[in-house]
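In: Provide a 3D model corresponding to the input given below.
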Amino acid sequence: MAALRWFLSDMTEPLFWASDLAAIGLLAGAALAWWAGRRGRTWAGSLTYGTGLWPWVLASASLSLLLSNLAFGWMLDDGWQPTFVPFVCVAPAMVLLYGAGWKTCVTGAFLGAATTTPLALLFIPAVSTPLGLPVVVANVLAMSVGSVLAFMVARRLPWLALQEPVRPPEPGRPPEPHRPPSSVHRSFRHDAAWAARRVLKDFTETHFFANELAGIGVMLAVAGAFVLNPALPSYGTNLLPHILFAQALTSAIGVVLWQRWYRDGGWAATYASVVSVAPAAVLAYGGSWSAMVGGAVLGAVLAPPLARLVSARLPAGFHPVIGNTAAMAVSTAAALPLLGLLPH
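Out: Below you'll find the predicted structure:
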């Protein structure tokens, strides 16, 4: 039972909440969105970018997480280990690049577990500890470097064929209706509703779900976990409310600041600070107001354009998760020392 709870907790560890209950909420919300989407319910929003690949994304990510735990779980006797890292990078990205099927699913799962977790174990003592940086810097750097290595290998595997980068609508629903309009006639009410839904999506963007119902599910469930045990979801700090506030704030600032990139089918990595700078600042400086607001602002300003800059220069066959996670590492490494200059 302890191993199962750790496995589930790993699913929400990227959000800085290690909670099996939150993972159940995440999966329940995504499953509801999948069920509703298959029946043409527009209120469900898009799931996994409207590709219809959510079951395969979840399967490959879960298998990669399982392999990571089997290979490195024995090290847990010595304390915490970053067994969660493959769940949110190589495996789901491989499915989006190479399409559905067991060959893609298993290959992505294996490559993710074989690259990202060992690199995280290496980078924590080699990068984060000597530089006095939070562990998240090593983790997301491992995701970025590991993804590069995995996609280099994938390009040479004869059983994988790169798919066309299309995003078809899910059955019964027009493609992605919740984007900011480019028309001059758009209303404030419409913009506010879109922004709110975009913030909810950002809470599950790192899982490649990017869905409002999944976002609501994971947040309601982690709130329940906090009520049951305030220390459990946030590494014993009791700072879950502070983390949630900073995450919502950094997403909202990023969505407003970079909304032009979302127009007419575009996208921006406004989620990047949600899973790096903002929560790391809260934990580093004890949940002070300067940490919550400062981390949210710096993360929203730095991470999305950095992610865009790196991702735009990637060749075919290399998923933008490389640029997104690299931006997380650089932004966190730059922002936290600056925040240390503020009173807390």
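
In: hey, let's count contacts and neighbours off CA atoms from now on
Out: OK.

In: Which parts of the stretch 51-200 of the chain are helices?
Out: 54-72, 90-98, 102-123, 129-131, 135-154, 188-205 (DSSP state H, counting those that start in this stretch).

In: what's the most buried one of those helices?
Out: helix 90-98 (a mean of 28; mean count of other CA atoms under 10 Å).

In: okay if I get the helices of the stretch 51-200 of the chain as JSON lines plus distance to residue 290?
Out: Formatted as JSON lines, the helices of the stretch 51-200 of the chain follow (distance: least, CA to CA, whole Å):
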{"stretch": "helix 54-72", "distance to residue 290": "35"}
{"stretch": "helix 90-98", "distance to residue 290": "34"}
{"stretch": "helix 102-123", "distance to residue 290": "28"}
{"stretch": "helix 129-131", "distance to residue 290": "22"}
{"stretch": "helix 135-154", "distance to residue 290": "20"}
{"stretch": "helix 188-205", "distance to residue 290": "22"}
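
In: of all these, which lies closest to residue 281?
Out: Of all the helices of the stretch 51-200 of the chain, helix 135-154 sits nearest to residue 281, with 10.8 Å by CA to CA.

In: Need the residues that contact that closest one.
Out: 82, 85-86, 89-90, 94, 111-112, 115-117, 119-120, 123-124, 127-129, 160, 276, 280, 317-318, 321-326, 328-330, 332-333 (CA atoms under 8 Å, 6 or more residues apart in numbering).

In: center of this structure, which residue is that?
Out: residue 206 (1.4 Å; CA atoms, centre = their mean).

In: can I assume that residue is in contact with residue 271?
Out: Yes - using CA atoms under 8 Å, residue 206 is in contact with residue 271, at 7.2 Å.

In: Mind jotting down where the strands sit in the protein?
Out: Taking DSSP state E as the criterion, the chain contains no strands.

In: residues contacting residue 191?
Out: residue 180.

In: Could you check how far it is from residue 200?
Out: Going from residue 191 to residue 200 by CA to CA, to the nearest Å gives 14 Å.

In: now residue 66
Out: 27 Å.

In: what does residue 43 give?
Out: 13 Å.

In: do residue 106 as well
Out: 30 Å.

In: To compare with the earlier structure, here is another sequence to fold:
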Amino acid sequence: MSDTTRTLRAAGAPVPALPPAAARWLAGAALVTATAVLAVLLARATDGLPHVLPGYARWQDEAYAGVPQFLRWWIGDATEPQFFKSAPGGIAMIAGGWLAHTAARRGRRWAGFPLACGSGLWPWLLYSAVLGLLLSDLAWGWTIPATGRWQPTFVPFVSVPPAVVLVYGAGWSVAVTGAVLGAALATPAALVVTNFFCLPLHLPNVIGCVTGMWAGALLAFLICRHLPWMPGPLPAARTGEPSATVPGRGGFGAGWVVRRVLADFTEAQFYGNELASAGLIGATVVVYLLNPLTPVYGSTLLPALLTAQVLAGTLGVLLYHRRWAALGWYPTFVPVVSLAPAVVLTYGGTVQAVVAGAVCGAVAGPPLAALISRRLPADFHPFIGNVASMAVCTLVAVPLLGLLPGFASTL
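Out: Coordinates of the predicted model:
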């Protein structure tokens, strides 16, 4: 406590409140510090613990061995955007989304940020995304045992199907159309780029995944214009971005920063909600404690990866706070699900990898995403700009970081 503060309190005078900007940055610093401490504790807690769950290698080998194994793989695909690959995480995320959706419909204040871009279409978004993921795994899952490697079958869950629903609205014709287009266009595009570009050039797979998303979405929305059973785009299609214009009683202050960083973990799934994110992260951490070789593709890098993601999200929210306040939404989640974790998986869980990936992603990712999205046609969902930004930032930053001392690729 400063001498000035002591003097004011002794005199009974009101003590000036902490400036909002300082409060936000202190809240961000506290969040990052707490995550780093948790990461250290997680890394130490697993020493000597029995591996209750099977490791990732066995999980992948058995993915198509039977119905239970397939269902586990399919549900785990729902968490691929965060690089978690966690079936319990997928279940907990969807359960958190359902809880938030139900709470919002009943007017509960604890419901958190609105799901599905504040459209009320979350159930239909979920139906289309789940169906698209199922079709993708059934149609393209053979590539996993055929190559003996991971493949981007998860792509429709976070791209074309939910985006089509958000642009064209509710109904089975829209949901099924989005699901089919996602599995037929986005997944094969991601497979081609991942296997014939990323793999031979030793680049992160996320480049292939998000390239499949934006390329498949461009084709899908062009096709939707000519499908006779599709309704016209919703009036709010051009602003089909998460509605977070009402920050709550505390305004866009310290508490909002923490909530927003947490919610950004599930923006890739078009949830953008704290309850869904808490379920996703909490269940994945439990999986890590049961066997650190299960989540994040058996790399044991969950603690470092989670730290990089929180740091990237926090820096993005703090740096572009004015954009949030002015526009109601800004794509600060972009580095959380692309460059930050990609750098950790490429160069290991070192301090320099965690910090460099987070900082580069937080600075460059959101404004590039916003720039691209503003130039899309009215009936093309703005998520296309987000994933295009992920592709560009990762493609540029990861090789450049490899030229610096202390960055040795593990790919």
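
In: just to revisit the earlier point, count of neighbours near the nearest residue to the residue nearest to the centre of structure 1 once chain neighbours are set aside?
Out: Counting by CA to CA, 6 or more residues apart in numbering, residue 206 of structure 1 lies nearest to residue 88, which is 5.9 Å off, once chain neighbours are set aside. Using other CA atoms under 10 Å, residue 88 of structure 1 is surrounded by 28 other residues.

In: Please say which position in structure 2 residue 88 of structure 1 maps to.
Out: Under the alignment defined by TM-score structural alignment, residue 88 of structure 1 corresponds to residue 158 in structure 2.

In: Equivalent analysis for residue 249 of structure 1, please.
Out: Under TM-score structural alignment, residue 249 of structure 1 pairs with residue 311 in structure 2.

In: what do you get for residue 235 of structure 1?
Out: Match for residue 235 of structure 1 (TM-score structural alignment): residue 297.

In: what sits against that match?
Out: Residue 297 of structure 2 neighbours (CA under 8 Å, 6+ apart): 56-57, 83-85.

In: now, the most widely separated pair of these?
Out: 57 and 83 (15.2 Å).

In: ok, the two, which is more surrounded?
Out: Between residue 57 of structure 2 and residue 83, counted using other CA under 10 Å, the more crowded position is residue 83 (21 against 15).

In: Grab the nearest non-local neighbour of that one.
Out: Closest to residue 83 of structure 2 by CA to CA, 6+ apart is residue 296, at 5.7 Å.

In: and that neighbour, what does it touch?
Out: 83-86, 302.

In: and in structure 1, which of these remain?
Out: With both residues aligned by TM-score structural alignment, their matches' CA atoms under 8 Å, the contacts of these that structure 1 also has are 83-85, 302.

In: Can you add distance to residue 274 of structure 2 and give those back as CSV?
Out: Output for these, formatted as CSV (distance: CA to CA, whole Å):
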residue, distance to residue 274 of structure 2
83, 18
84, 17
85, 19
302, 20
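
In: Would you tell me which one of those residues comes nearest to residue 22 of structure 2?
Out: residue 302 (30.1 Å).

In: Am I right that the closest one is in contact with residue 291?
Out: No - counting by CA under 8 Å, residue 302 of structure 2 stays clear of residue 291, with 11.3 Å between them.

In: Which of those two has more residues huddled nearby?
Out: residue 302 (28 against 21).

In: Excluding chain neighbours, what is closest to that one?
Out: residue 296 is the one closest to residue 302 of structure 2 (CA to CA, 6+ apart), at 6.2 Å.

In: picking up where we left off before, the match of residue 88 of structure 1 contacts residue 267, doesn't it?
Out: No - between residue 158 of structure 2 and residue 267 there is no contact under CA under 8 Å: 9.3 Å.

In: what's near enough to touch the residue nearest to the centre of structure 1?
Out: Per CA under 8 Å, 6+ apart, neighbours of residue 206 of structure 1: 14, 88-89, 271-272, 275.

In: biggest separation within those, which pair?
Out: Farthest apart among these - using CA to CA - are 89 and 271, which lie 13.9 Å from each other.

In: who's in contact with the aligned partner of residue 124 of structure 1 in structure 2?
Out: Matched to structure 2 by TM-score structural alignment, residue 124 of structure 1 sits across from residue 194. Residue 194 of structure 2 is in contact with 151-152, 205, 207-209, counting by CA under 8 Å, 6+ apart.

In: between those, which is nearest residue 22 of structure 2?
Out: Distances from residue 22 of structure 2 to these, taken by CA to CA, are shortest for residue 207, at 36.0 Å.

In: The residue nearest to residue 150 of structure 2 when sequence neighbours are not counted: neighbour count?
Out: Computed as CA to CA, 6+ apart, the closest residue to residue 150 of structure 2 that is not its neighbour in sequence is residue 144, at 5.9 Å. When neighbours are counted by other CA under 10 Å, residue 144 of structure 2 registers 18.
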